[in-house]
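Asker: Build me a model from this:
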Amino acid sequence: MTRPYRRHVYREVPYLLNSRAGPLHHSPLAFAHRGADPGRENTMGAFRRAVELGYRYLEIDVRTAADGTLVVFHDEELDRATTGAGKLSEKTWEQLSQLRVGAREEFTEPMVRFEELLTAWDDVHLNVDLKDGESVTEFVRLVEEHEAHDRVLAASFNDARRHRVRGRLSRPIATSGGWAATALILLLGPLGMMNRLTGRIAEIDCVQVPISQGRIRVVTPRFVQRCHRAGLQVHVWVVDEPAQMHQLLDMGVDGLMTDDAEALAEVMRQRSVWPQR
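Answerer: You can find the predicted model right below:
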């Protein structure tokens, strides 16, 4: 299967390798959602496996421990995915480092500091969902210290959190729109009022959205077209069925996030854009 011809013009963003000249130019990007291994989500074991399969983009979540350490973890509470209990924010990194992450009573992987993952590979890009307000300061410090501006994207449902990140960095990083920005595109776009969003759109580089939100269908051909006309890429989460992956890619979406690393890798291989690193 050949790559679909793209009629829209990408806004060039260093983080988004499909926006620049190179082997991925105008090709869809593949994101390993939390490492795309639900049995050990957000762990180095999951991330290594995804990278070995050919992924160049890892979608991750970060939260702040009691001592300020930025930890790669999704939930506010530790109970579901670790051998611990209670709020992550109430534990120090020393305490968290003793826990194990897993599922189905198979807890084998240690927790991961964001800095450890940031420095593990110099050609892997991190799509970072900032889960708490406290994470902004440490995230900015680590991006600056490791000069990782072109390898990270700051995502958050909270648009104010994204504003704080961009305002504190010495040079821009990629960002995606939060719920407010995305809702405005979804609601005002069909009314022909996208011009009113010029300021908001200029502050983001992509929208990262589910196929549907409740009863509302988000990802439609017209939604994708409106975003493209505004210079925004559309990345869709979380997609695990190959048929649906093909359908979305044929619609023109610019990236897919999955929990099934092998399935998305095979779809991208069929489209001659694999591996991506």
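Asker: only C-alpha atoms for contact and neighbour calcs from this point on.
Answerer: Noted.
Asker: isn't N42 right next to I60, touching?
Answerer: Yes: judged on Cα atoms under 8 Å, N42 makes contact with I60 at a distance of 6.4 Å.
Asker: Show me which of those two is the more surrounded one.
Answerer: Neighbour count, other Cα atoms under 10 Å: between N42 and I60, N42 has more, with 31 against 25.
Asker: just checking, what packs against the strand of greatest length in the chain?
Answerer: For the chain, the strand with the greatest residue count under DSSP state E is strand 57-64. Applying 3 or more Cα pairs under 8 Å, 6 or more residues apart in numbering; DSSP states H and E, we find strand 57-64 packed against strand 29-33, strand 70-72, strand 125-130, helix 135-145.
Asker: I'd like the distance from that strand to the chain centre, please.
Answerer: 8 Å (Cα atoms, centre = their mean, to the nearest Å).
Asker: hmm, who's touching that strand?
Answerer: Residues from elsewhere that reach strand 57-64 (Cα atoms under 8 Å, 6 or more residues apart in numbering): 29-35, 42, 47, 50, 70-74, 76, 88-89, 114, 124-132, 134-135, 257.
Asker: Can you report how many residues lie near the closest residue to V152 other than its chain neighbours?
Answerer: In space, and not counting its chain neighbours, V152 is closest to L126: 4.9 Å by Cα to Cα, 6 or more residues apart in numbering. As a burial measure, L126 scores 24 neighbours (other Cα under 10 Å).
Asker: To compare with the earlier structure, here is another sequence to fold:
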Amino acid sequence: MSDACGLQIVFEGHATLLKWHRLRRRMADPLFSAEVMAEGFKTGASMELDLRVRADGGFVVLHDEKLEGETTGHGLVAKKSLAELRGLRMKDGGRPLLYSEDLAAMLQSAHPDALLQFDMKDDYEAIGEKGIAHLAERLQQISASVIVSASSLELILAVKEKLPHLRRGIDPTDKLGNIYRAEGWKAVEKELLADLRGPTEPETVYLYWQMLLDAAKAGLDMIALCHSEGKQVDAWTFTLNDPDSGFSDAEWTNFSALMALKPDQITTDEAPATERAWLARVAG
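Answerer: Predicted coordinates for the structure are as follows:
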């Protein structure tokens, strides 16, 4: 079991991919690691990175709106040009930042099964036509290896119009959480169904794993609903607290319940350890 690659878990004939969150195969890996991405491209892994728009319309691989949290820089990412960002380093290991220009080149070597999720952290108002045009220029020859996701339906609609060949995903988690608190699960079901049938035509829906379990306990199987509309589901982000020890009893209760719902993908910061822990539990 030590040779677990962290690519997928098969349960009752259903394969659930293990997606490497923020380009980390394990939590000890540096955040947004080009080396881990290159390894994922070789092995055919599903991976995710976050993109923030730059002042020049291109993108940089960062999660936070401000530079202080992840880099040696200061201020809003959206106010900085590529030239201004070039001299910065990641706080984690002093590595250079990754840019959308780098990604387009690296994608050329991707394994046929590899999938890289571009999780857009800005909305359409911030990215605008300039940012969409930048993506179109960089990704016009690439389709199978990339899926673009966002919580902004307006942004994903713009991606669909300008880059119809790209795979698309939506993350309505925050919106659905607000609806649940205000109106309950019936209203959540109605809104999710509207999103699934809406003009963005998403391939994948990204939903918080705890919400999926809470809904299932209340009688709403959100994954089955998505599957009934021909959509895949990514359950984010389930990470073992102690990867060396495997699942705690509470983690196993939650993870096994999640797997029983048959998600198509689970986002995690500990993919190989999660696979090993699963195999160990199943083996008794």
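Asker: Let me see the TM-score of these two.
Answerer: The TM-score (TM-score structural alignment, normalised by the length of structure 1) is 0.73; 245 aligned residues with a Cα RMSD of 3.6 Å.
Asker: hmm, back to that, now tabulate the helices and strands packed on strand 57-64 of structure 1 in CSV and tack on distance to Q233 of structure 1.
Answerer: Shown next, in CSV, are those (distance: least, Cα to Cα, whole Å):
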stretch, distance to Q233 of structure 1
strand 29-33, 10
strand 70-72, 25
strand 125-130, 14
helix 135-145, 23
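Asker: got the contact list for R226 of structure 1?
Answerer: Shown in contact with R226 of structure 1 (Cα under 8 Å, 6+ apart): G189.
Asker: Enumerate the positions of the strand or helix carrying it that are buried.
Answerer: In this assignment (DSSP states H and E), R226 of structure 1 forms part of helix 221-229. For helix 221-229 of structure 1, a neighbour-count test (16 or more other Cα atoms under 10 Å) marks 223-228 as buried.
Asker: quick one: that helix to chain centroid distance?
Answerer: A distance of 20 Å separates the centroid of the chain from that of helix 221-229 of structure 1, by Cα atoms, centre = their mean.
Asker: Pull the contacting residues for the aligned residue in structure 2 for the residue nearest to V152 of structure 1.
Answerer: By TM-score structural alignment, L126 of structure 1 lines up with L116 in structure 2. By Cα under 8 Å, 6+ apart, the contact list for L116 of structure 2 reads 46-49, 145-147.
Asker: Those: which two are farthest apart?
Answerer: With Cα to Cα as the measure, no two of the contacts of L116 of structure 2 lie farther apart than L49 and S145, at 13.2 Å.
Asker: what about the helices in structure 2?
Answerer: All helices of structure 2, identified by DSSP state H, fall at 34-43, 82-85, 100-106, 124-139, 153-162, 173-183, 185-196, 209-217, 222-228, 249-260, 271-282.
Asker: Indicate which one of those helices is closest to A55 of structure 2.
Answerer: Of all the helices of structure 2, helix 82-85 sits nearest to A55 of structure 2, with 7.9 Å by Cα to Cα.
Asker: Superposed on structure 1, what's the mean shift for that closest one?
Answerer: Overlaying structure 1 shows helix 82-85 of structure 2 at a mean distance of 1.8 Å from the equivalent residues (mean Cα distance after the TM-score superposition for structure 1).
Asker: corresponding residues in structure 1 for that helix?
Answerer: The aligned range for helix 82-85 of structure 2 is 93-96, by TM-score structural alignment.
Asker: from what I can see A78 of structure 2 touches L62, true?
Answerer: No: using Cα under 8 Å as the test, A78 of structure 2 is too far from L62 to be in contact (11.2 Å).
Asker: Among the two, which residue is more densely surrounded?
Answerer: Taking other Cα under 10 Å, A78 of structure 2 and L62 do not tie; L62 has more neighbours (26 against 21).
Asker: Spit out the contact partners of the more buried one.
Answerer: Contacts of L62 of structure 2 (Cα under 8 Å, 6+ apart): 32, 49-52, 70.
Asker: Map it onto structure 1.
Answerer: In structure 1, the residue paired with L62 of structure 2 is F73, using TM-score structural alignment.
Asker: swap in L23 of structure 2?
Answerer: Under the alignment defined by TM-score structural alignment, L23 of structure 2 corresponds to G35 in structure 1.
Asker: what's the answer for S33 of structure 2, then?
Answerer: Using TM-score structural alignment, the partner of S33 of structure 2 in structure 1 is T43.
Asker: distance of G184 of structure 2 from S256 of structure 2?
Answerer: Look at G184 of structure 2 and S256 of structure 2: by Cα to Cα, to the nearest Å, they are 25 Å apart.
Asker: What separation do you get for the closest residue to A180 of structure 1 other than its chain neighbours and C227 of structure 1?
Answerer: Nearest residue to A180 of structure 1 in three dimensions, chain neighbours excluded: D159, at 6.9 Å (Cα to Cα, 6+ apart). To C227 of structure 1, D159 of structure 1 is 18 Å away according to Cα to Cα.
Asker: Give me the mean deviation of the longest strand of structure 1 from structure 2.
Answerer: Overlaying structure 2 shows strand 57-64 of structure 1 at a mean distance of 1.2 Å from the equivalent residues (mean Cα distance after the TM-score superposition for structure 1).
Asker: Find me the equivalent region of that strand in structure 2.
Answerer: Using TM-score structural alignment, strand 57-64 of structure 1 pairs with 46-53 in structure 2.
Asker: Surely T71 of structure 2 and R86 touch.
Answerer: No: judged on Cα under 8 Å, T71 of structure 2 makes no contact with R86 at a distance of 11.4 Å.
Asker: more crowded one of the two?
Answerer: More crowded of T71 of structure 2 and R86, by other Cα under 10 Å: T71, with 20 against 12.
Asker: which ones are touching that one?
Answerer: By Cα under 8 Å, 6+ apart, the residues touching T71 of structure 2 are 88-92.
Asker: Determine which two of the residues you listed are furthest apart.
Answerer: The largest separation in the contacts of T71 of structure 2, counting by Cα to Cα, is between L88 and D92 at 11.9 Å.
Asker: which of the two has more neighbours?
Answerer: L88 (17 against 14).
Asker: ok, that one to G69 of structure 2 distance?
Answerer: Distance, L88 of structure 2 to G69 of structure 2, by Cα to Cα: 13 Å.
Asker: go on, F247 of structure 2?
Answerer: Distance from F247 of structure 2 to G69 of structure 2, by Cα to Cα: 30 Å.
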